[in-house]
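J.: no sequence for this one, just the structure:
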């Protein structure tokens, strides 16, 4: 519809009281007009009087909100279908145009006095009338001819109808008369339609099979009648009649019966106005798909430090395998917000993609040497997924609820309800994968006799690099048909300048939401996870006044610099004792730990500066590989962390007596670690030479020390309870 702009002067409309008027779909009745305004009341009498000026009525007429139906309706339409003349068929229009030419030719000769309105005069002048009509039609269409033989009575009837109702009086419903179909008896129809359900089955019989079944049914019935001495034999319908009956079966029913409900819904589900979004991150779609590429998973520089079992778990042991890719897409701008690779789709791969969509992905773009930035991120409003088990799990839904994201599940086998993410996978398969060696082409027919397994040459790092470079430098910078030739990057930049995006949750909140649930025992040196100590004043106070030492924690593998601990009924953030772990991922710490174990095999405790040197070495040696592996989903859950602690971190810790400054100052008697007699001596080191540990430990300590044993149980006869009472008395 064209844009409407009110003109300075509008025509003055006129109405009659008997006219039928619809305003915004409701019927009204005209009352009166005063100057430029007209007054109407609802036809049902339920509502006040309304006033509209001519300019407003002109605008509503243009936008379809005003419908005026005069009382002088065409009476001849009462005997005809309620179509307009311009919508009638070509044959009806031809008949009407011939009659009009004949009528006009008669009226012309009648005015000249050459014919009269009598049957005798018309019959005598019929040849000249038809000749004049033919010449009149050829003036508009050189191929037009008069194909009707007209009787004087019919011509007089046409003239009367034309003078009364105009052109519409020459039209009739002759084309609707008669039944040109073959008439079948009830018995014939019964035997024919009794075999048609054979076409509506999973056997997928052909129409030729159904024709043969119908003929066999008639032959068998006639044989029974002949044996019974009956003479009323049935005549089998022709092949054309049977095929026509098959053709008139409901297409939806045919598709449903022959191919199943999913294919039927895919083919016949009605499409409305589609998905309407206005701003970035208003609607985000996520899905996973087996990547159409067989890649040879060789080891990168960082992965050399992994064990063979870990490589096999991730599919990085040199075997030829295929990956699942999980993609997060912003519908409004068509920007890809996140992408992860995993061996099998799971809720963790979905959560990793969601988390990636809320973070600036510059580290991945830099690792892949991309020319542009991958900065699209923010808190999404609605996330749309299918009903895969990885997306409908309670854990996945609760974490998205904590983020404030509305989760919408599309019904199964209804990909058209999230069409944009489906189109992205098709784009990846059609534009990117054919350029890579090892492409499986998505189907056996396209692959032909080729063997992509023999051509697989990409390592996991190269695969991640290709995907990131294609997203950042190619896909985001190509004109998009759905954006009217605007690139996704330009669309994102333009709309974010106009609307902005909601900031993602902070690191502290992400630790709680995306953290792994662990359980650890509180000791006098705090909590230990993977060889890293965590302590705070709140933990020390809890240990003094509560016998429960089993603590529930949230461990965030992306940053092990702090954990969340449930102390009583409150969650408290507890930082690592040593600052060197702030901003360090669990994967990076494991690599550094292996490096430390190799160099310091006999040392049970290491200084924090030695640990910092190992972390710096790992980062400088494998920075790019570390970033690329961030796209690969490593299964780091509670069971994995527990197994790593038992296998690798047992008996390993970082020395608390480091040379660096403590992360918190002025904490009083309780700090990041509980004070001991040795700590007391170090405080007075400037006042007197440090005495041997034996002499210090023999003096009565002023600070509180905790025993290594757990709270009272059946074996200790309440010794710990007596010990705690003695502490309270002091």
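T.: That came in fine, so what should we check first? The model shown is predicted, which means the values in this text are computed figures rather than measured ones.
J.: CA atoms for contacts and neighbours, from now on please.
T.: Fine.
J.: who's in contact with the residue most central in space within the chain?
T.: Note on the chain: the residue nearest the mean C-alpha position is residue 285, at 3.1 Å, using Cα atoms, centre = their mean. By Cα atoms under 8 Å, 6 or more residues apart in numbering, the contact set of residue 285 is 328-331, 383-385, 418, 420-421.
J.: need the single longest strand in the protein, by residues.
T.: strand 283-296 (DSSP state E).
J.: using the three-state scheme, assign the residue of the chain most remote from its centre.
T.: Within the chain, residue 120 marks the point farthest from the mean C-alpha position, 78.7 Å out by Cα atoms, centre = their mean. Recorded secondary structure, residue 120: helix (DSSP: H, G, I helix; E, B strand; the rest coil).
J.: in addition, the following structure is provided for comparison:
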């Protein structure tokens, strides 16, 4: 929709007379002048009244209609054209300057011809321009702009052969054949087009035949199509936007802790079990990065797929100081000073980042979650770029790496050379982050290192830390509301009670619910006392449950129910739990691949046995053969079937 403004040079039609707005008079009236110079004055009210009654029309073909874009352009100079064209423009200017010599009028025809001949001899030009040619040059030389004398070779060329009916046929072929997700080649479009032209010519008289263009003409026509519209139809809208994206602006972050970016990735390295020495698979890593300083705020290496518990654990580690963490890695030489509560966090749109418990915890900590648009990894490009730096600087140099693709991998046998355990990998990652990545100059940091940027900004930034780490545990935990009974509370089927909870029950109204915070550990939960506005640590009633995993206990109960026991007793469930633990111990000593994976997850991710409600938490194994090679290594036969139905989560408890 076009718009207009009441500004100078606005062209309107008033009662059939074309007029242009000149200016506003002292009394604020509008002064219009027609093509004959006759003035007309109107007040704002009279103009708007005539505009609404259609008595005043706005000309739609005027150059000053609508909003002028705020783009500043500069006219081209001689360097923007080919050298021979620039030399020709300078040659023409010499003739014009020598002929005019400050005069306005040109000499007569015969005098002009003699003058041009003398100039040609003087400048050593073998080709003398004609009088008509020189006059054409002189007409173009407006404002003494030499660019106007550039030859217009770019305007030359023949008209398109494909037009009219031929173009209609080609457009149909392009939409039906070329602009499809199957991405047919241009040769198929050319063949189909020529075939349809032949079919049209069959029904035509010899004098009315369509001239078939050659294949190159069709290819040139297709090459002139809009690349973005072509890619939208051939590779999809999202891929086309990503291919033709334009980064016009730069994100500016005010300081450290203003913007954190978080993401997961599957590391390109195979790990082995620390007891059996056999391959157990590729681990995940979750990274939290500070956008301003490029410091790594926290990490978490885990074998299970990322989930909400992963996010809660890595955020807690990112907020806390790293002094106690680095005591586990004596080979690390530098400090890891990154800590504090951030202002905002930029995740992706995965399901674990939309969990209610996670959002509630971030709201309490005052952390703003900035969800990017769907399928927009460039919105958190710093952490995405870190993963590539980590792969090139560390992961792809480790034994057992799988590389990023098969071309890079070549004939490298990852399973044969894999020897890193999870503990060794974590030590290497921490060493590389603290002593390597944090101490390397960064291009976006003006050749400073992330550690230097953090140290310089830390003195001027008020870094917030939780007063009580137990309070941080309560905030970054799962939540529920339960009733308080004389025997305590039940959380996920487990009883909890304490004297403090009994006193709290006497103050509560009947049927009132209280807020409970819990994590995967069964040992205790946190109960909110609204009268004192504190959280009470309430231990579990059955002390036999201390140290057990909440999710693994659910798996044991589900196993008994699936076996046919409608109401299993505690002893039965506990016996099933011990049986599962014994199975895990046996599987740890086994040489079966899927058993080793289950064992390692149970051992490392002891609090993360996730249960999918649609499957059974059982482990079924079939027989599998081992073949000895001449080199003494073992190769796993591929004809085996393993079913693991309850291992979908898991986090390392550090």
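T.: Arrived safely. All values derive from a computational prediction rather than experimental measurement.
J.: once they're superposed, what TM-score comes out?
T.: Once superposed, the chains reach a TM-score of 0.64 (TM-score structural alignment, normalised by the length of the second structure), with 487 aligned residues with a Cα RMSD of 4.4 Å.
J.: residues in the second structure aligned with the longest strand of the first structure?
T.: Matched against the second structure by TM-score structural alignment, strand 283-296 of the first structure falls on residues 259-272.
J.: what residues sit buried inside the matching stretch?
T.: 259-264, 266-272 (16 or more other Cα atoms under 10 Å).
J.: okay if I get those residues as TSV plus distance to residue 129 of the second structure?
T.: Listed next are those as TSV, based on distance: Cα to Cα, whole Å:
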residue	distance to residue 129 of the second structure
259	69
260	70
261	69
262	71
263	71
264	73
266	74
267	74
268	72
269	76
270	79
271	82
272	86
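J.: can I take it that residue 256 of the second structure is in a strand?
T.: No - assignment of residue 256 of the second structure by three-state DSSP gives coil, placing it outside any strand.
J.: which residues does the closest residue to it other than its chain neighbours contact?
T.: Counting by Cα to Cα, 6 or more residues apart in numbering, the nearest residue to residue 256 of the second structure once its immediate chain neighbours are dropped is residue 292, at 5.4 Å. Under the criterion of Cα under 8 Å, 6+ apart, the neighbours of residue 292 of the second structure are 253-259.
J.: let's see that with 6 Å instead.
T.: Residue 292 of the second structure sits next to 253, 255-256 when contact means Cα atoms under 6 Å, 6 or more residues apart in numbering.
J.: PyMOL command for the buried members of those residues?
T.: Selection of the buried residues among the contacts of residue 292 of the second structure in PyMOL, burial being defined by 16+ other Cα under 10 Å:
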select buried, resi 255+256
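J.: hang on, the earlier thing: map the residue farthest from the centre of the first structure onto the second structure.
T.: Checking TM-score structural alignment: residue 120 of the first structure goes with residue 110.
J.: ok, now residue 102 of the first structure?
T.: Using TM-score structural alignment, the equivalent of residue 102 of the first structure in the second structure is residue 95.
J.: could you do residue 308 of the first structure as well?
T.: Checking with TM-score structural alignment, residue 308 of the first structure has no match.
J.: I'd say residue 465 of the second structure and residue 340 touch.
T.: Yes - in this structure, residue 465 of the second structure is within contact of residue 340 by Cα atoms under 6 Å, at 5.3 Å.
J.: ok, those two, which is more surrounded?
T.: Taking other Cα atoms under 10 Å, residue 465 of the second structure and residue 340 do not tie; residue 340 has more neighbours (19 against 15).
J.: roughly how far apart are that one and residue 450 of the second structure?
T.: With distances taken as Cα to Cα, to the nearest Å, residue 340 of the second structure is found 16 Å from residue 450 of the second structure.
J.: and if you look at residue 270 of the second structure?
T.: For residue 270 of the second structure relative to residue 450 of the second structure (Cα to Cα), the value is 29 Å.
J.: quick one on the thing from earlier: which residues touch the match of residue 120 of the first structure?
T.: Contact analysis of residue 110 of the second structure by Cα under 6 Å, 6+ apart lists nothing.
J.: now with 10 Å, please.
T.: residue 131 (Cα atoms under 10 Å, 6 or more residues apart in numbering).
J.: against residue 77 of the second structure, how distant is the aligned partner of residue 386 of the first structure in the second structure?
T.: Counting by TM-score structural alignment, residue 386 of the first structure corresponds to residue 348 in the second structure. Computed as Cα to Cα, the residue 348 of the second structure to residue 77 of the second structure distance reads 48 Å.
J.: neighbour count winner among the two?
T.: residue 348 (23 against 12).
J.: I figured the more buried one hits residue 384, correct?
T.: No - in terms of Cα atoms under 10 Å, residue 348 of the second structure does not count as a neighbour of residue 384; the distance is 11.1 Å.
J.: how much space separates residue 343 of the first structure from residue 170 of the first structure?
T.: Residue 343 of the first structure is 75 Å from residue 170 of the first structure, by Cα to Cα.
J.: neighbour count winner among the two?
T.: Neighbours were counted for residue 343 of the first structure and for residue 170 using other Cα under 10 Å; residue 170 has more, 23 against 19.
J.: how about the residue nearest to the more buried one when sequence neighbours are not counted, what does it touch?
T.: Among residues not flanking residue 170 of the first structure along the chain, residue 96 sits closest, at 5.7 Å (Cα to Cα, 6+ apart). Residues in contact with residue 96 of the first structure (Cα under 10 Å, 6+ apart) are 85, 90, 167-172.
J.: host element of residue 96 of the first structure?
T.: helix 90-111 (DSSP states H and E).
J.: translate residue 405 of the first structure into the numbering of the second structure.
T.: Checking TM-score structural alignment: residue 405 of the first structure goes with residue 367.
J.: with the second structure superposed, average distance for the longest strand of the first structure?
T.: Aligned to the second structure and superposed, strand 283-296 of the first structure gives a mean residue distance of 0.8 Å (mean Cα distance after the TM-score superposition for the first structure).
J.: can you pull the buried residues of the helix or strand that that strand is followed by?
T.: Heading C-terminal from strand 283-296 of the first structure, the first helix or strand you meet, by DSSP H and E, is helix 308-314. Within helix 308-314 of the first structure, the residues that qualify as buried are 311, 314, counting by 16+ other Cα under 10 Å.
J.: cool, stretch 210-224 of the first structure as well?
T.: For stretch 210-224 of the first structure, by 16+ other Cα under 10 Å, it's 210-211, 213-215, 217-219, 222.
J.: no more questions from me, cheers.
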